[in-house]
Structure formats: structure tokens, C-alpha cells
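J.: Below is the sequence, then the predicted model.
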Amino acid sequence: MRAGERYDINDADLIEMRDTTRDLTAIYNQTPRRERGKQRELIEKIFAKVGDNVHIEKAMNIDYGINTYIGNHVFINFNFTLLDCAPVTIGNNVFIGPNVQIYTAHHPLDSETRNQHTGFAEPITISNNVWIGGGSIILPGATIGDGAVIGAGSVVTKDIPENAIAFGNPCKVRKKI
């Protein structure tokens, strides 16, 4: 799965990993904001790596967590969804707006294969000093370069270079910073 090869979505080990992560995420989502120490403990259990000064608003919906690496000084706003079947890297000094969705997962286009519950995934990289506007969707395989700004409501279908302002559906570079 992590290598981008096809995998059985209903594999018992994968189901157990997802269930564990979703249970921890449910606890996180119910933990009062003033219990920051408990919240930190939970995100350290959910994600593969969590840097310093990471703030995640509620609610979040996480598929695996163990495939996601979060840098330092990261702010993730309300209603974050992460399908991290492949590695997701979120760099340092990243701001993610409300209702952002990050999807590494693909499903086959032909219904016969899709009905066999086969999936595959591609990694996503969000580099340093990136701002992702609210309601954006980041699709499998995309890399967002250092210093880029993604406008609200964008659908990122391919790589965005560093120091670019990009927005739209599909997301396109509109100017360089």
C-alpha cells in the first residue's frame, strides 16, 4: 500500500490499523481544548511523527495516521480529513484552512476491479511555509513546493512549484511570489 502497489482494502491488518486510528481520533475529537497535554499525547499516537508547536482543531478524520509526518509550527483548522494510505509529509510552518481534505487513495476506474475492493495510493508532500486555503482538496501524488499558497476551494491535481500562488479547479499557478 505504502509503495503504491495495489492492495486489498479489506485486509484484516489494514482494518485493524484504521479502527485503532479512528478510535484515537474519536477520543481526540472529544477531548476538551483546555486539555492540551492529552491532545498532544493523542496526536503523537495517531501520526508517525509530530513536530513542535502543532495545533489541530477538531474535528479531524484520519484513515491511518501512521503514514503521516508533520513538521514544526503547523496549524490545521477545523474539519480536516486525511486519507493517508501512502506517505503524507507536511513540512514546517504550514497553515491548513478549515475543511481541507488530503487524499492519497485511488480506486480503480473499472467497476469489476473496484468491486473487488482493490486500491492503490500515491504520496503527497506539502513543503515548508505553505498555506492551503479552506475547502481545498489535495489529490494523490501532488507535491506543493516551499512557500506556495493554495487558494480556498482549490482542487490540487498535480504538483505546484515553490513560491506560487495557485487556485481553482483544477488548481493552476496564477502568479509567482
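T.: The structure has been received and is ready for your questions. Numbers count the residues shown, from 1 in each chain.
J.: Every contact and neighbour count from this point should use C-alpha atoms.
T.: OK.
J.: how close does the residue with the largest distance to the centre of the chain sit to residue 3?
T.: In terms of distance from the mean C-alpha position of the chain, residue 112 ranks first, at 28.2 Å (C-alpha atoms, centre = their mean). According to C-alpha to C-alpha, to the nearest Å, residue 112 and residue 3 sit 23 Å apart.
J.: Next up, a structure to set beside the first:
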Amino acid sequence: MPASEYEKMAAGEWYCCLDDELDGLRQQARRAVHAHNTLPPDERGAVAPALRALFAGAAPDIFIEAPFHCSYGINITLGKRVYFNAGCAILDSGRVAVGDRTMFGPGVQIYCAEHHKDAALRSAGIEIARPVAIGSDVWIGGGAIILGGVMIGDRAIVGACAVVTKDVPTGATVVGNPARQINAV
């Protein structure tokens, strides 16, 4: 049974985000994100070395425009030729896996944390991390929000500003808030 708050978070159990170990991991991510966002493009390249080193896994040909934000980074795995446009944020308390050739428009946000519904527990920092899995050849339109626990199938399209609250089938196109499918797969 997991003992530390980090172990609880990684196991998908309720944990307290107000924890020194988790704060240290978030601080490490802030430093890497800061390096990525402030390095001149010629020095940064496709992704700053500190940010690339933070990720659980990243193909050599990913490209992340600045500014970018992630909470931990250590829970993010990116496939070949993944592209993030400017202003994307991944709150990766849970695992976030992105398949090959997937593209994110500007301002896309992925939220893995779900805060407790009980106000007293929520104010005490109790939350649970839900993973996000995004397949290959997916296009996520600008301003879209993807909530924790969602799986998006290969070749799917998420329209701009859609709020994805449930799984998206392979090849589907979803739009709106909450996102709804508009094509037959």
C-alpha cells in the first residue's frame, strides 16, 4: 500500500497535494519550464534541454512552442513529432501519454487533478490524479480543455474550445462544451 503522498498520487489514490515532496517536484518542473520559456529560440531549439530531461519520455523530434507549462513533467510521455503550439498547459498529476504526430493548437489545457467534492477535504488539499491518453495523429484545436480520465483515440479531432469530459473514439470529431461527437465513425 502506498505510503507517501507521491506514491498515492502515482497509484491513482486520493492524496494531499500540500506535501513537501510534491512541492519539490513541482519546483523542479517550474525551473525546467522557466528555462524553456525564457531561453532565446536559437538556444532553446525545439524544446529546452531541462524540460526534455524532466519528461518521463519524449521522442527526439517533439516541438514545444513557448510559453508552455506543466505541473510535474515526470508524468508526461510524448511520441514522435508531437507538436504543442504556444500557451499549452498540462497539469500532470496523473500520467499523460501522447501518441505520434499529434498536434495541439494554442492554449490547449490538460487537467489530470480532480479536487475532492467535500469542501473541508478540498481545502485540505485532497485530490486524485486521473490519467489522460491521447492517440496518434490526433488534432486538438486551440483552447480545448481535456479533463482527467479521458482517452482520445487515434486520428480523432477535438474542435477549438471543446471541453472533453469523456472518451473520444478513434476517428471521431468532437466539439462543444461538453464535447459531443459530430461525425459517424
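T.: Perfect, thanks for sending it. Because the structure is a prediction, the values reported are computed rather than measured.
J.: tm score of chain vs chain?
T.: Superposed pair, TM-score by TM-score structural alignment, normalised by the length of the first structure: 0.96. Supporting alignment: 177 aligned residues with a C-alpha RMSD of 1.3 Å.
J.: still on that earlier bit, in the second structure, what residue corresponds to the residue farthest from the centre of the first structure?
T.: Aligned by TM-score structural alignment, residue 112 of the first structure pairs with residue 120 of the second structure.
J.: try residue 39 of the first structure
T.: In the second structure, residue 39 of the first structure lines up with residue 47, judged by TM-score structural alignment.
J.: Do a quick rundown of the helices in the second structure.
T.: 5-10, 20-38, 41-44, 49-54, 119-123 (DSSP state H).
J.: how big is the offset of the last one relative to the first structure?
T.: Superposing on the first structure and averaging over aligned pairs (mean C-alpha distance after the TM-score superposition for the first structure), helix 119-123 of the second structure comes out at 0.8 Å.
J.: How about that helix, which residues are buried there?
T.: Neighbour counts over helix 119-123 of the second structure (16 or more other C-alpha atoms under 10 Å) mark no residue as buried.
J.: what residues does that helix touch?
T.: Here helix 119-123 of the second structure makes contact (C-alpha atoms under 8 Å, 6 or more residues apart in numbering) with 115, 116.
J.: Report the contact partners of the closest residue in space to residue 170 of the first structure that isn't next to it in sequence.
T.: Distances taken as C-alpha to C-alpha, 6 or more residues apart in numbering place residue 155 nearest to residue 170 of the first structure, at 5.2 Å, with adjacent residues excluded. By C-alpha under 8 Å, 6+ apart, the contact list for residue 155 of the first structure reads 136, 137, 138, 139, 167, 168, 169, 170, 171.
J.: now with 6 Å?
T.: Taking C-alpha atoms under 6 Å, 6 or more residues apart in numbering, we find residue 155 of the first structure in contact with 136, 137, 169, 170, 171.
J.: Select only the buried ones of those residues in ChimeraX?
T.: Buried members of the contacts of residue 155 of the first structure can be picked out in ChimeraX with the line below, counting by 16+ other C-alpha under 10 Å:
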select :136,137,171
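J.: how about the contacts of residue 155 of the first structure in JSON lines, adding distance to residue 93 of the first structure?
T.: Converted to JSON lines, those look like this (distance: C-alpha to C-alpha, whole Å):
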{"residue": "136", "distance to residue 93 of the first structure": "18"}
{"residue": "137", "distance to residue 93 of the first structure": "19"}
{"residue": "169", "distance to residue 93 of the first structure": "25"}
{"residue": "170", "distance to residue 93 of the first structure": "25"}
{"residue": "171", "distance to residue 93 of the first structure": "22"}
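J.: closest to residue 11 of the first structure among the contacts of residue 155 of the first structure?
T.: Closest approach between the contacts of residue 155 of the first structure and residue 11 of the first structure, by C-alpha to C-alpha: residue 137, at 26.7 Å.
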